[in-house]
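1. Let's see this in three dimensions:
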Amino acid sequence: MGPPSPGTGGWYLNPASGQPTWRPAAPAPVPTRRRSTKLVAAVVVGSVVGLAVLAFAATTIVGLVAGDDAEKEPVAAPAPVATAAVTPSPTPLRNARLTQYDYERGKCYFWPFVNDPTPDVDEVPCSEPHLFESVADEPIDLSADFSTIAPYPSVSDWWAISARLCQQTVEAYLGHSIDPHGRIKIEPIIPVLEGWVLGEREMTCGVRVSSSHPRDPVSYVSTGSAKDLDQSRVWEPGVCLNAEGIPLLCEYEHVYVAVGDVVLPGVPGSAPPSDEQQGELIETSCAERAREFFGPSFQELELENLGVMWYPITRDGWEFGNRTISCLIGYVNADGTPRVTTGDPRRGRPA
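-> Okay, the predicted model is just below:
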């Protein structure tokens, strides 16, 4: 698969096939000249799973990818790819101890991330790192839908069950709808297979807030209550992310690094800007954030195929009040597909 001509469109990761797919760019006004840029778009769909907890997310990313040294007229970002249905993660680790705890509405909980057969569940202040925030005092009884001889649901089945039965309770707890592309994720605690065979049919609904901090990739902890935050997907400068948008330490394999935030103008009730308009507002600001992060020599870094990217705010997200975008530096191959790297991006050429 050879690289496309600059300015003709962008690559996106097809969630159905898992393969990079080329899509022509949509016609739009040409923005201000920028050095060495061509456009790229990607779709990544992912979820985080911890023990018996499922979390689901769908994300879209667009951006500008640095090319050769010759100046070219960039084109506007391609029209957004239709977001596919959220794909659940591989089968999660499950633990019977989690289903035996009495969770309370508005309380947050933490347990060891190690594969402990009997982890202790601790109630902690939501201002401290935690793995689960309960949205109800009582679990949901699934026995009306699943008899004692019903087969154990697959991961995709559990995703559908939690979306159908938890979303209303979660949104009542939050006081607003969930942005499907935002930081708040429905996260149920489900029976393990052994408990299911013995007739356990209860599911506890909760939420998790995607962390803005670098974490060990097996922890997935949150800090702060989901009731008190902007749902925008943002990360602190210097945080590295994998292809699913999960923040982790840069020593682990990653494809993006956050370099700073941009707040879009817009009063409550205002019409959301299109992706093209967002690009016009964000492009210069994200380049400035990148220069602040890497230093004045950002444009002269010997990093081929380095891109300034961002997750656009969706129409629903705009209506939910999201106004903040994190600028990301992404690593890509010559054909525009994501490239995995390791190490601190500020210390020369990545591995």
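2. contacts, neighbours, all on C-alpha from now
-> Will do.
3. and residue 65, that's in a helix?
-> No. Counting by DSSP: H, G, I helix; E, B strand; the rest coil, residue 65 falls outside a helix, being strand.
4. Show me where the stretch 151-300 of the chain has its helices.
-> Here the stretch 151-300 of the chain has its helices, by DSSP state H, counting those that start in this stretch, at 155-174, 193-197, 275-294.
5. can you check the stretch 1-150 of the chain too?
-> So, for the stretch 1-150 of the chain - with DSSP H, counting those that start in this stretch - the helices run 96-99.
6. what about the strands in it?
-> 9-13, 20-24, 37-46, 49-50, 53-54, 57-66, 108-110, 122-124, 132-134, 140-141 (DSSP state E, counting those that start in this stretch).
7. Give me the helices and strands touching the first one, please.
-> Which is strand 9-13. strand 20-24, strand 37-46 (3 or more Cα pairs under 8 Å, 6 or more residues apart in numbering; DSSP states H and E).
8. list the buried ones in that strand?
-> By 16 or more other Cα atoms under 10 Å, the buried positions in strand 9-13 come out as 9-13.
9. Second input sequence below; structure requested for side-by-side comparison:
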Amino acid sequence: MSANAQWFRSRNRTLSTRLVMAGGFVGALLVLTLSMVFSWPVKVTASAGDQAAENLKAAFAAPPGSCLNWAPDGSDMRQTPCETPHLFEVTGDVDIAAEYNASAPSPTDEAWREIAKKRCTDGAAAYLGGKLDPFGKYSVGALKPSNEQWRDGDRKFRCGLQRAAPSGKALVPTKNSAKNQNQSDVYDAGTCLALVDKNVGDPIECTKAHAYEIVGVIDLGETFKDGGFPLEEQQQTAMLDQCPKLAADYSGGLNLADKKLTLTWDTRKQESWDAGSKLAVCKVGAPLPDNSGLAPVTGSIKSAAAAVPPTPTTPGG
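-> This next block holds a predicted model:
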């Protein structure tokens, strides 16, 4: 990431493998943090004809390549066509019965994370054709057996791919199979990301206070067509050359300085480049005068309505 874009960086995007665990509970699911471990819903024992129960049974048995979705409260987990919005794409099943016999207690949350890291990451990379961008939009996830399932002897957990929001506290729905997607961690132009404690949060309406607004996406692969990894300085030059035009086209020529806004951008790390992630975003935000983070911006620059609250002054200042 570029130095001038450093103040846009999410504090939750530092894990090298970006392994997260998520899942659904029948009735309710509060995704407090993706570093927590979540279970599948309890084993379905509802009577035949219960559509939610049938959906859950199908999801539980979904083979690799299947996509799963569930409601915001965690209910109604079901298998869905990957062409439709979904939260989880199954990459494989792992059985740990050889390590945990029928009387063994369920692993701790930390142990589950380590197990999934060891047993899911390589499989996810293979599922994607051998390349998994450690800084890309897809995270390796896992759904572990519920306590009831564990007591009944179920020792399988499902590995999968999902997209975590910048805050690390929610999942972002994706469309189409991850196998066919560019892994660059970018959002479309027009997306605004919330401001949380002077840092980057999750996608939000641009009419609400936000950290920055995406104004364009650049394919650095088109700029550096020889395929070799461009140095940071080269990427900076390319983004500096292209982002101002995209911002001007997007905003209708708005003078950002008049609005106390700053244009910045991302660059790509070599690990991402080698995995084929060559897209980078141009974005607009407002760094605080002391460079301690970001100021809230309300309104889209596309409508020239973006505004930054005035900087507070000290008494007598």
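10. TM-score, when you put one on top of the other?
-> In this superposition the chains share a TM-score of 0.72, using TM-score structural alignment, normalised by the length of structure 2; 269 aligned residues with a Cα RMSD of 3.3 Å.
11. follow-up on the earlier one: using JSON lines, lay out the strands of the stretch 1-150 of structure 1 together with distance to residue 169 of structure 1.
-> Compiled in JSON lines, the strands of the stretch 1-150 of structure 1 are given as follows (distance: least, Cα to Cα, whole Å):
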{"stretch": "strand 9-13", "distance to residue 169 of structure 1": "33"}
{"stretch": "strand 20-24", "distance to residue 169 of structure 1": "37"}
{"stretch": "strand 37-46", "distance to residue 169 of structure 1": "23"}
{"stretch": "strand 49-50", "distance to residue 169 of structure 1": "21"}
{"stretch": "strand 53-54", "distance to residue 169 of structure 1": "16"}
{"stretch": "strand 57-66", "distance to residue 169 of structure 1": "18"}
{"stretch": "strand 108-110", "distance to residue 169 of structure 1": "16"}
{"stretch": "strand 122-124", "distance to residue 169 of structure 1": "21"}
{"stretch": "strand 132-134", "distance to residue 169 of structure 1": "10"}
{"stretch": "strand 140-141", "distance to residue 169 of structure 1": "10"}
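12. how about these, which one is nearest residue 239 of structure 1?
-> strand 57-66 (16.6 Å; Cα to Cα).
13. before we move on, the earlier item: so can I have TSV of the helices of the stretch 151-300 of structure 1 showing distance to residue 25 of structure 1?
-> As requested, the helices of the stretch 151-300 of structure 1 are exported to TSV (distance: least, Cα to Cα, whole Å):
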stretch	distance to residue 25 of structure 1
helix 155-174	33
helix 193-197	47
helix 275-294	11
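14. Pick the most deeply packed of these.
-> For the helices of the stretch 151-300 of structure 1, the largest average neighbour count (mean count of other Cα atoms under 10 Å) is found in helix 275-294, namely a mean of 19.
15. coming back round to it: out of the buried residues of strand 9-13 of structure 1, which comes closest to residue 218 of structure 1?
-> residue 13 (24.2 Å).
16. Spatially nearest residue to the closest one (excluding sequence neighbours)?
-> Using Cα to Cα, 6 or more residues apart in numbering and skipping the chain neighbours, the partner closest in space to residue 13 of structure 1 is residue 20 (4.5 Å).
17. tell me the contacts of that neighbour?
-> 11-14, 337 (Cα atoms under 8 Å, 6 or more residues apart in numbering).
18. Translate residue 240 of structure 1 into the numbering of structure 2.
-> By TM-score structural alignment, residue 240 of structure 1 lines up with residue 192 in structure 2.
19. ok, so what distance separates the residue nearest to that match when sequence neighbours are not counted from residue 55 of structure 2?
-> Once flanking residues are discounted, residue 192 of structure 2 sits nearest to residue 213: 4.4 Å by Cα to Cα, 6+ apart. Distance, residue 213 of structure 2 to residue 55 of structure 2, using Cα to Cα, to the nearest Å: 38 Å.
20. Neighbour count: the two, which is higher?
-> Set side by side, residue 213 of structure 2 and residue 55 show more neighbours around residue 213, with 31 against 16, by other Cα atoms under 10 Å.
21. which residues does the counterpart of the more buried one in structure 1 contact?
-> Residue correspondence to structure 1 (TM-score structural alignment): residue 213 of structure 2 is matched to residue 257. Shown in contact with residue 257 of structure 1 (Cα under 8 Å, 6+ apart): 237-241, 328-330, 345.
22. Pull the contacting residues for residue 301 of structure 1.
-> residue 348.
23. Then residue 211 of structure 2?
-> So residue 211 of structure 2 contacts 8, 192-196, 198-201, 285-286, 294-297 (Cα under 8 Å, 6+ apart).
24. Out of those, the closest to residue 232 of structure 2 would be?
-> For these, the nearest to residue 232 of structure 2 is residue 8 (17.2 Å; Cα to Cα).
25. so how many other residues sit close to residue 210 of structure 2?
-> Residue 210 of structure 2 has 29 neighbours, counted by other Cα under 10 Å.
26. Please look at it and residue 194 and confirm they touch.
-> Yes. Residue 210 of structure 2 sits in contact with residue 194 when judged by Cα atoms under 8 Å, with a separation of 4.1 Å.
27. Quick check: neighbours shared by those two?
-> With contacts defined as Cα under 8 Å, 6+ apart, the residues shared by residue 210 of structure 2 and residue 194 are residue 204.
28. Next, find the distance separating the spatially most central residue of structure 1 from residue 337 of structure 1.
-> Geometric centre of structure 1, nearest residue: residue 245, 4.1 Å, by Cα atoms, centre = their mean. Residue 245 of structure 1 sits at a distance of 15 Å from residue 337 of structure 1 (criterion: Cα to Cα).
29. From residue 43 of structure 1, how far out is the residue nearest to residue 13 of structure 1?
-> From residue 20 of structure 1 over to residue 43 of structure 1 (counting by Cα to Cα), the distance is 9 Å.
30. what does residue 255 of structure 1 give?
-> Distance from residue 255 of structure 1 to residue 43 of structure 1, by Cα to Cα: 13 Å.
31. swap in residue 204 of structure 1?
-> For residue 204 of structure 1, the distance to residue 43 of structure 1 - Cα to Cα - is 31 Å.
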